[in-house]
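Asks: missing the sequence, but the structure's below:
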């Protein structure tokens, strides 16, 4: 399907949307706060954005990148740690309201697809994307296909346990990676430092008029850019946690490229230099195996909605790979039959 499509990236704090053409170019974009208190409020926000953009552009489909577990049919949001969705039949409800083609995908999967198609990973056939936003998401593209797992929920790297019995996570577990390397983790570390009474946090507090509760990952990054040593130290610590997790992913998946995206990645080398250094020290078999390239995402905060729009436009063609799916299903049935003997 050719023509324009709308992509909407629903994160834990912001809804980013845009009209996207077949080359991944953004024709128009919108950015609003995420209404997280109820599924209905979030659906209302989506419908309002689509209505506004449809009023100015002739679009053929809508792609939703949602921060949560999406089922194998790209239809239901099974669980969203930072939103109110629990087994939410999002696609059906949006099709009923919008009366047009809708595809629902995990937001990090959508971003991975965008970087593979139009961004930093063009030309690489084995890509793992890690998105550092409010939390940590992830996506895998191999040989031109999103690897979504048997039940559609692969790529939830942020909820790998890095520290047993560590910090409590919104998902209900402890010690998840995103509690040490995500945007919320960076903000929490800054607030803890500022609340400790140390004079080292003076620059951070000056940036928020003394209100430690207003410190965010974005403020920390800005202060680090301006040379504040405390902010630089916080980003260095975050980068080290990032590198450790990336080494675990490389050991498990052996990709050709690791792409780091999301809002926190805008800190650039202040984050990435310690991440690469820790990765090099932590990768299993280091010195005796090929190492993946580690790159910063090229599409920035637009990646999620660009990928969602492209998936909505191409879903009929790409999801029509029925012969491949039938072969996979037949192999599974053969294995079940062998186990039953």
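Replies: Everything's here; your move. Computed from a predicted structure; not experimentally measured.

Asks: can we go C-alpha only for contacts and neighbour counts from here?
Replies: Fine.

Asks: Could you look up the SS state of the closest residue to residue 311 other than its chain neighbours?
Replies: In space, and not counting its chain neighbours, residue 311 is closest to residue 63: 6.6 Å by CA to CA, 6 or more residues apart in numbering. Residue 63 carries the three-state label strand when classified by DSSP: H, G, I helix; E, B strand; the rest coil.

Asks: give the contact list for residue 63.
Replies: Residue 63 makes contacts with 5-8, 102-105, 305, 308-313, as judged by CA atoms under 8 Å, 6 or more residues apart in numbering.

Asks: how about a cut-off of 6 Å?
Replies: 7, 102, 103, 104, 308, 309, 312 (CA atoms under 6 Å, 6 or more residues apart in numbering).

Asks: neighbour-wise, which of these leads?
Replies: For these, neighbours were counted using other CA atoms under 10 Å, and residue 308 has the most, 37 neighbours in all.

Asks: Work out for me the element it sits within.
Replies: In this structure, residue 308 sits in helix 303-318 according to DSSP states H and E.

Asks: who's in contact with that helix?
Replies: The contact list for helix 303-318 (CA under 6 Å, 6+ apart) reads 1, 5-9, 17, 61-65, 103, 107, 110-111, 113-114.

Asks: Any of the residues you listed buried? List them.
Replies: 5-9, 17, 61-65, 103, 107, 110-111, 113-114 (16 or more other CA atoms under 10 Å).

Asks: picking up where we left off before, need the contacts of residue 63 in a markdown table with distance to residue 198, can you?
Replies: Listed next are those as a markdown table, based on distance: CA to CA, whole Å:
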| residue | distance to residue 198 |
| --- | --- |
| 7 | 44 |
| 102 | 51 |
| 103 | 49 |
| 104 | 46 |
| 308 | 44 |
| 309 | 47 |
| 312 | 50 |
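
Asks: Included below, for side-by-side comparison, is a second structure:
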């Protein structure tokens, strides 16, 4: 067991429940990850809850855990106790916190994964000191979170904000959400592939290294591969990245017009390639935001906590809920 000497207690577990993997960590009160375990995500609700129980059991074998927070890519209700819908998980209108709490004998809270990541960045990372902030998590799609005067904004029913599904192109690319022209269809890892396919269709089959590779192996085209080709100077990939940067800047200008944040954090898998596009995106943002020459502009930074942010944030929110419950028990009110 890891020594708790010098640790900020209590210890809590943060679990990032993704469509492919479950990642669970023990986190102390300073946001330090003490231990991590992973497992594959099962496809049925019962098997998923069994898997979560197992990973928490593994962590509890070495650490005294007092509460559990789950970061979920889906709609969480306003009480943070049930999953309304998660496109890549088997829960639908499911009282997940109650069911897992009964299994584990521990308090369990749920949070949207982007909210959890934002809270971690606010408490321990890139958003430290922000008053009004936005986190934009760019991966397969776009997840987002809002921080308003130091508090997470979840909306009236727990599902805000869905920035990735702002329509930026009328009758544009089809989106799995059912609409067309959503922002994430032009600014995501998936969008990098779609834009590259469109660009490659306009050049001779073997005109660039990326084109030659795709001709040899069409399945090799991924967002990561496009970014790698851009890093190597491939002209098609560079044009794709330039288009991505433009859409990122324009989308952030919408965000700036609506929320006027002092900080925007870019997170998600695509953020690892930020040196390729972030400076250009800042320029597009500054040019497109209303009155950009006459107002302070949001600082735009990349994540400091990386892929651990969701787990750290979920653990910290579970700790806060545990503390609040303790205060309520001793309050004369």
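Replies: Looks like it came in fine. All figures in this text were calculated on a predicted structure; none of them were measured in a lab.

Asks: TM-score of the superposition?
Replies: Here the TM-score for the pair of chains, by TM-score structural alignment, normalised by the length of structure 2, is 0.87; 320 aligned residues with a CA RMSD of 2.5 Å.

Asks: Go through the helix holding residue 308 of structure 1 and flag the buried ones.
Replies: Residues 303-315 are the ones in helix 303-318 of structure 1 that count as buried (16+ other CA under 10 Å).

Asks: Against structure 2, what's the mean shift for that helix, could you check?
Replies: Compared with structure 2 after fitting, helix 303-318 of structure 1 deviates on average by 1.5 Å (mean CA distance after the TM-score superposition for structure 1).

Asks: Tell me the helix or strand right after that helix.
Replies: helix 322-340.

Asks: next one: that following helix to chain centre, how far?
Replies: Here the centre of helix 322-340 of structure 1 is set off from its chain's centre by 31 Å, with CA atoms, centre = their mean, to the nearest Å.

Asks: Sketch out the helices for structure 2, chain order is fine.
Replies: Using DSSP state H, the helices of structure 2 run over 45-60, 96-104, 113-124, 189-200, 209-216, 223-231, 235-259, 274-288, 309-330.

Asks: can I get those in JSON lines with distance to residue 267 of structure 2?
Replies: Shown next, in JSON lines, are the helices of structure 2 (distance: least, CA to CA, whole Å):
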{"stretch": "helix 45-60", "distance to residue 267 of structure 2": "25"}
{"stretch": "helix 96-104", "distance to residue 267 of structure 2": "26"}
{"stretch": "helix 113-124", "distance to residue 267 of structure 2": "9"}
{"stretch": "helix 189-200", "distance to residue 267 of structure 2": "12"}
{"stretch": "helix 209-216", "distance to residue 267 of structure 2": "26"}
{"stretch": "helix 223-231", "distance to residue 267 of structure 2": "15"}
{"stretch": "helix 235-259", "distance to residue 267 of structure 2": "13"}
{"stretch": "helix 274-288", "distance to residue 267 of structure 2": "10"}
{"stretch": "helix 309-330", "distance to residue 267 of structure 2": "9"}
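
Asks: Buried deepest among the ones you listed, which one?
Replies: Among the helices of structure 2, ranked by average contacts under mean count of other CA atoms under 10 Å, first place goes to helix 113-124 (a mean of 27).

Asks: matching residues in structure 1 for that one?
Replies: Mapping helix 113-124 of structure 2 onto structure 1 (TM-score structural alignment) gives residues 107-118.

Asks: mean offset of the matching stretch relative to structure 2 (after superposition)
Replies: By mean CA distance after the TM-score superposition for structure 1, the fitted stretch 107-118 of structure 1 averages 0.4 Å away from its aligned residues in structure 2.

Asks: OK, contacts around residue 241 of structure 1?
Replies: Contacts of residue 241 of structure 1 by CA under 6 Å, 6+ apart are residue 181.

Asks: Just give me the match in structure 2 for it.
Replies: Superposed on structure 2 with TM-score structural alignment, residue 241 of structure 1 falls opposite residue 247.

Asks: Residue 52 of structure 1 now?
Replies: Counting by TM-score structural alignment, the partner of residue 52 of structure 1 is residue 58.

Asks: Could you give the number of residues near residue 23 of structure 1?
Replies: 11.

Asks: So for it, what's the nearest residue that isn't a sequence neighbour?
Replies: Residue 23 of structure 1 sits nearest to residue 118 (CA to CA, 6+ apart), 7.5 Å away.

Asks: now residue 121 of structure 2
Replies: Leaving aside its sequence neighbours, residue 121 of structure 2 sits nearest to residue 127 (CA to CA, 6+ apart; 5.0 Å).

Asks: Just give the number of residues close to that neighbour.
Replies: The burial count for residue 127 of structure 2: 27, using other CA under 10 Å.

Asks: looking at it, it is touching residue 118, isn't it?
Replies: No. Between residue 127 of structure 2 and residue 118 there is no contact under CA atoms under 6 Å: 7.6 Å.

Asks: closest one to residue 141 of structure 2 among the helices of structure 2?
Replies: Comparing the helices of structure 2 against residue 141 of structure 2 with CA to CA, the closest turns out to be helix 189-200 (6.9 Å).
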